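# Sequence and predicted model, in that order:
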Amino acid sequence: MTDLAIGDKAPDFTLPRNGGGEINLASLQGKAVVLYFYPKDDTSGCTVQALDFSAMGADFEAANSVVIGISPDSVKSHDKFAAKHALTVMLASDEEKTVLETYGVWKEKSMYGKKYMGVERTTYLIAPDGKIAKIWSKVKPAGHAQIVLEAIRAL
């Protein structure tokens, strides 16, 4: 696991995505890219976040940016999640957890005294030049999409 910081070149990746096909970070150079890492499809916080990013899709597009949600769920799970909630946000599947580990979001968590490994809800904003412009850790889902959009507009 690497400790990524603002100003670092964002590590490239290629992952399978909902709706078929793959998403490759390097292919998005020239646009701002929002990578939001979330724990699990169809859970309350993750649904709020995905719905907000989907609802604001046109705003992100107008700001020359792409939003990608990444979790360890399968593409099949992402497809069901997207269909159930009419999501338009792109969802990438990292079942091997390689991208989650590279970006430092696969962490030990604890709930009710039990320790387990899981995704710490984190968002990376990657500037059009491929460098990390902003990192939000331990994100609260409600209102987060608006905060990210304002940061993109300020780039």
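Great, that's in hand. Residues are numbered from 1 along each chain as shown.
# going forward, measure contacts between C-alpha atoms and count neighbours the same way
OK.
# Now the residue nearest the centre of the chain: which helix or strand?
Nearest to the mean C-alpha position of the chain, counting by C-alpha atoms, centre = their mean, stands Tyr36 at 1.9 Å. In this assignment (DSSP states H and E), Tyr36 forms part of strand 32-37.
# Show me what that strand is packed against.
strand 65-71, strand 122-126 (3 or more C-alpha pairs under 8 Å, 6 or more residues apart in numbering; DSSP states H and E).
# For the following helix or strand past the last one, name the packing helices and strands.
Proceeding N to C from strand 122-126, the next assigned helix or strand is strand 132-136, under DSSP H and E. Other elements packing on strand 132-136 under the criterion 3+ C-alpha pairs under 8 Å, 6+ apart are strand 122-126.
# adding another structure so you can compare the two:
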Amino acid sequence: MPEISQPAPDFTLPSTDGGDVTLSALKGKPIVLFFYPRDNTPGCTKESVGFSENRAAFEAAGAVVFGISKDSMASHEKFVAKKELTVPLLSDENDTACEDYGVWKEKSMYGKKFMGIERSTFLIAADGTIAQIWPKVKVPGHVDAVLEAVRAL
């Protein structure tokens, strides 16, 4: 996992807003990346809806927000339409961003071990360095904590 003050790992991923998003091309403004396990699951839905409901507040603070999971673009597009999400979702089907950010981890459920995304959020400062990291995110109150950190930059 990258550390605070280190350069944020760059990536280019397809977006539900159309086209690709290249992180390094967004330098000059704060970026929030929230990595989540799967589209249309309860925690992921609450988190995505929370960021969407606060998109205007993040924009007013000068920040851009992206959700990232390994789901396909087709899955993301259905999720966006079904939940009326306004935050763009990026598809990392090839694991590159998940690996680079250290969120692709071994998980365990009901005694079974499997690989999956550990819900994590990264705040990237305007200079392209990591300003704050929230590993193992618990959804309640998380969006507010991230917005507060963006405003404090």
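Yes, it's here. Everything quoted here is computed from the prediction, not taken from an experiment.
# how far away is the most far-flung residue of structure 1 relative to its centre from Thr43 of structure 1?
In terms of distance from the mean C-alpha position of structure 1, Gly113 ranks first, at 27.5 Å (C-alpha atoms, centre = their mean). Between Gly113 of structure 1 and Thr43 of structure 1 the computed distance is 21 Å (C-alpha to C-alpha, to the nearest Å).
# Which secondary structure state does the counterpart of Ser108 of structure 2 in structure 1 sit in?
When structure 1 is aligned by TM-score structural alignment, the residue opposite Ser108 of structure 2 is Ser110. Of the three states, Ser110 of structure 1 takes strand under DSSP: H, G, I helix; E, B strand; the rest coil.
# now the nearest residue to Ser110 of structure 1 once chain neighbours are set aside, what's its secondary structure?
In space, and not counting its chain neighbours, Ser110 of structure 1 is closest to Tyr116: 6.0 Å by C-alpha to C-alpha, 6 or more residues apart in numbering. Assigned with three-state DSSP, Tyr116 of structure 1 falls in the strand class.
# Would you mind finding the match for His144 of structure 1 in structure 2?
His144 of structure 1 maps onto His142 in structure 2, with residues paired by TM-score structural alignment.
# can you count the residues close to its match?
16 (other C-alpha atoms under 10 Å).
# What residues does it make contact with?
The neighbours of His142 of structure 2, taking C-alpha atoms under 8 Å, 6 or more residues apart in numbering as the test, are Glu47.
# gap between it and Gly28 of structure 2?
His142 of structure 2 sits 24 Å away from Gly28 of structure 2, going by C-alpha to C-alpha.
# Which residue in structure 2 aligns with Val75 of structure 1?
Using TM-score structural alignment, the partner of Val75 of structure 1 in structure 2 is Met73.
# Hmm, Asp17 and its match touching each other?
No - contact criterion C-alpha atoms under 8 Å: Met73 of structure 2 and Asp17 do not qualify, at 10.6 Å.
# what residues are up against the closest residue in space to Asp94 of structure 1 that isn't next to it in sequence?
In this structure, Asp94 of structure 1 finds its nearest non-sequential neighbour in Pro72, 4.6 Å apart by C-alpha to C-alpha, 6+ apart. Counting by C-alpha under 8 Å, 6+ apart, Pro72 of structure 1 makes contact with Pro39, Lys40, Ser93, Asp94, Glu95, Glu96, Lys97, Leu100.
# Next, the fifth one: secondary structure please.
Under three-state DSSP, the three-state class of Glu95 of structure 1 is coil.
# how much space between it and Lys76 of structure 1?
11 Å.
# How about the third one?
Ser93 of structure 1 sits 9 Å away from Lys76 of structure 1, going by C-alpha to C-alpha.
# what does the first one give?
In this structure, Pro39 of structure 1 lies at 16 Å from Lys76 of structure 1, with C-alpha to C-alpha as the measure.
# Look at these two and report which has more neighbours.
Between Pro39 of structure 1 and Lys76, counting by other C-alpha under 10 Å, Pro39 is the more crowded of the two (19 against 14).
# What's the end-to-end length of stretch 51-68 of structure 1?
Counting by C-alpha to C-alpha, you get 13 Å between the two ends of stretch 51-68 of structure 1.
# which parts of it are buried?
51-57, 60, 63, 65-68 (16 or more other C-alpha atoms under 10 Å).
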